[in-house]
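> Sequence plus predicted model, see below.
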Amino acid sequence: MTLEKGYGSGGGSYVGDNSTSPTDIHPAGGFWSDKTWKDLNPSTSPVRPFKRKQIDESNYLLSIGEEIYVSAPGGKSTVQKLQPNDRFSIDAGQFAFLLTEEEVVMPFDKIGFISIRATAKFWGLVNISGFHVDPGYKGKLIFAVFNAGPTRIHLKRGDQIFPIWIAALDQPSTRTEYKVGYYEIPSKLINQISGEFTNAYQLAEKLKAAQEDIVQLKSFRVYMMAIIGIVLALMSPFIKDAVTRIYDTIKPQAICVGACQQLPPTPPGGQSTTP
């Protein structure tokens, strides 16, 4: 066991334990087994507070903590503070930041790997943040997630959906001081995902709706042409009679105009000058 200098959550320096392994012998680069997790001392565990009931096979299940942020149209959403068992939802196409309940204090000779449980993945929740925890990291973890599924996902504080695996390095990192991480969701992260986004399911639904509108427009055009044809067929006798009457009215005038232009003028007395 070795001692290393590090930083506390308040920024001050302190001397911390650099080896949280329950024994001094571990295979180089090996992942911790469930027995290794169960043999940990809660006071020196890399996960704090440490609860053995959250050990799942060879990983430890981190839970959703007191702060979350879910994106909203126009960037109107803010960080939410959750009480124990408070519920929230992530709609399809929304991003979210989820702060863990537990603090992670990663030894300098270990590295962590993080993910989302398969159950949440089946709902469509995707981890878009980092997938590892550096040696010497101290703080809570922020998971950036995206709902790529077709429906709303309901979660609550305390849900254990983030597994973490720990593997031993072949030798300790050259880092000698802990890297202080997050204890709240910072505003600089929120500014990067403000707004609402469209996932593949929503895009498919919009394309489907557009196709239905096109089909309806085509059907409407066919109906209108059919109606116009029927109206014209029904009104054709009336139209023919009207055209005939108009033609009969105009024809004598046209004949008179043509004939009158060819006749010579009649002299006074009414006698024709034609020999």
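Here it is on my side, so go on.
> drop to CA atoms for contacts and neighbour counts, all remaining ones
Fine.
> Was I right to think Val126 contacts Ile153?
No: contact between Val126 and Ile153 fails when scored by Cα atoms under 8 Å: they sit 11.5 Å apart.
> which one of the two has more residues nearby?
For Val126 versus Ile153, the count of surrounding residues by other Cα atoms under 10 Å is larger for Val126: 20 against 16.
> sorry, back to before: so what's in contact with Val126 and Ile153 at the same time?
By Cα atoms under 8 Å, 6 or more residues apart in numbering, Val126 and Ile153 have these common neighbours: Asn147.
> So what's the residue count around Pro42?
When neighbours are counted by other Cα under 10 Å, Pro42 registers 16.
> sec struct for the residue lying closest to it once chain neighbours are set aside, please.
Once its chain neighbours are removed from consideration, Pro42 has its nearest residue in Phe50; the separation is 5.4 Å (Cα to Cα, 6 or more residues apart in numbering). For Phe50, the secondary structure call by DSSP: H, G, I helix; E, B strand; the rest coil comes out as coil.
> Comparison target below:
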Amino acid sequence: MSFLGNKAILDCLKKGKVIEAFEEQRIKNGAYELSLGEQVFLTNSGSKEIKNVEPQGVIHIEPGQFALLLTEETVKIPKDKIAFISIKAKIKFKGLVNVSGFHVDPDFKGKLLFSVYNAGPATIVLKRGDNYFPMWLAELSEKQNYKGTHINQNSIPSSPIEALSQGEFNSPQALMKEIGQSNSRITSLEKDNKANNYIAITALGFVFALLLKLAFDFYALDKGWDKAIEYNKKQVNIDSIINQRLLDKKQLLQEIELLTVKKDNLIKTK
């Protein structure tokens, strides 16, 4: 397999075998540069419908979003040749990645469809009519007939649109933002949980301290009551002893008084 150079590509174009109404200045570095056409489909579009781009109009492919891009040119690949397609480096460096096929079958006729993804950090702007898609041609050893389903393709088919319309596509930046927000919520919940644990432990400690104080107070009260009873018993004993002494003293005074009377009577008798 050998690739065609600029002169061989020009010869094919002049014979009308590859691209009608071609522009010779688009033949560069052994490839023909195809341009962005009228129809595009963007996953960041709210309508989820094919968008028709006006001549010289622009489209915006947001970060993390897919797009289906149809070429302006209709190509006709000869049966004895195969084409290889890509995206120009200056667009690739911005983050636009071709996720569709990289070759065109022999004998294919129609507009080419590129499925791309913006893996970069910024919005990529493309303009209708600008050259973004180089196409190389290579010789085959024998002729091949096209047996695919995209013959005479002149619009974006429904199948890739359905595949890209199943859900929302979030950019890596949006996903990182959501992860950051989730981490913030988790951190907040952890802080709340720690605060609740602290409050619970503090409350439990307070209740334990209160119960302990009540136990000591009850113990002290119980001991105090016992001491009071003991003190009263001692006081009663002391009062009993004093009363007994007073009675003994009274009885002694009575005996002394009686003896005094007897003494006086004896003296008078003499």
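Structure received. In this text the structure is predicted, and so the values were computed from the model without any measurement.
> Tell me how they score on TM after superposing.
These two chains, once laid on top of each other, score a TM-score of 0.66 by TM-score structural alignment, normalised by the length of the second structure; 218 aligned residues with a Cα RMSD of 4.0 Å.
> Name the helix or strand for the spatially most central residue of the second structure, please.
In the second structure, the C-alpha nearest the mean C-alpha coordinate belongs to Ile179, at 2.2 Å (Cα atoms, centre = their mean). Ile179 of the second structure belongs to helix 172-269 when elements are defined using DSSP states H and E.
> Tell me which residues touch Lys51 of the second structure, please.
Applying Cα under 8 Å, 6+ apart, one finds that Lys51 of the second structure lies in contact with 39-42.
> Reformat the residues you listed as CSV; add distance to Pro63 of the second structure, secondary structure and neighbour count.
Output for the contacts of Lys51 of the second structure, formatted as CSV (distance: Cα to Cα, whole Å; DSSP: H, G, I helix; E, B strand; the rest coil; neighbours: other Cα atoms under 10 Å):
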residue, distance to Pro63 of the second structure, secondary structure, neighbour count
Gln39, 20, strand, 20
Val40, 17, strand, 23
Phe41, 15, strand, 24
Leu42, 12, strand, 24
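> ok, those residues in the first structure: which stay?
The subset of these whose aligned counterparts are also in contact in the first structure, taking both residues aligned by TM-score structural alignment, their matches' Cα atoms under 8 Å, comprises 39-41.
> And these, which is closest to Ala89 of the second structure?
Taking Cα to Cα as the measure, Ala89 of the second structure sits nearest to Val40 out of those, at 20.7 Å.
> Now check the first structure for the residue matching that closest one.
Val40 of the second structure maps onto Ile68 of the first structure when the alignment is built from TM-score structural alignment.
> if I look at its match, how far off is Ala118 of the first structure?
Separation of Ile68 of the first structure from Ala118 of the first structure (Cα to Cα, to the nearest Å) stands at 21 Å.
> And Ala72 of the first structure, by the same measure?
For Ala72 of the first structure, the distance to Ala118 of the first structure - Cα to Cα - is 26 Å.
> Of these two, give the one with the bigger neighbour count.
More neighbours surround Ala72 than the other of Ala72 of the first structure and Ala118, with 20 against 13 (other Cα under 10 Å).
> Tell me who's in contact with the more buried one.
Ala72 of the first structure touches 94, 194-196, counting by Cα under 8 Å, 6+ apart.
> switch the cut-off to 10 Å
For Ala72 of the first structure, the contacting residues are 78, 90-91, 93-96, 193-197, taking Cα atoms under 10 Å, 6 or more residues apart in numbering as the criterion.
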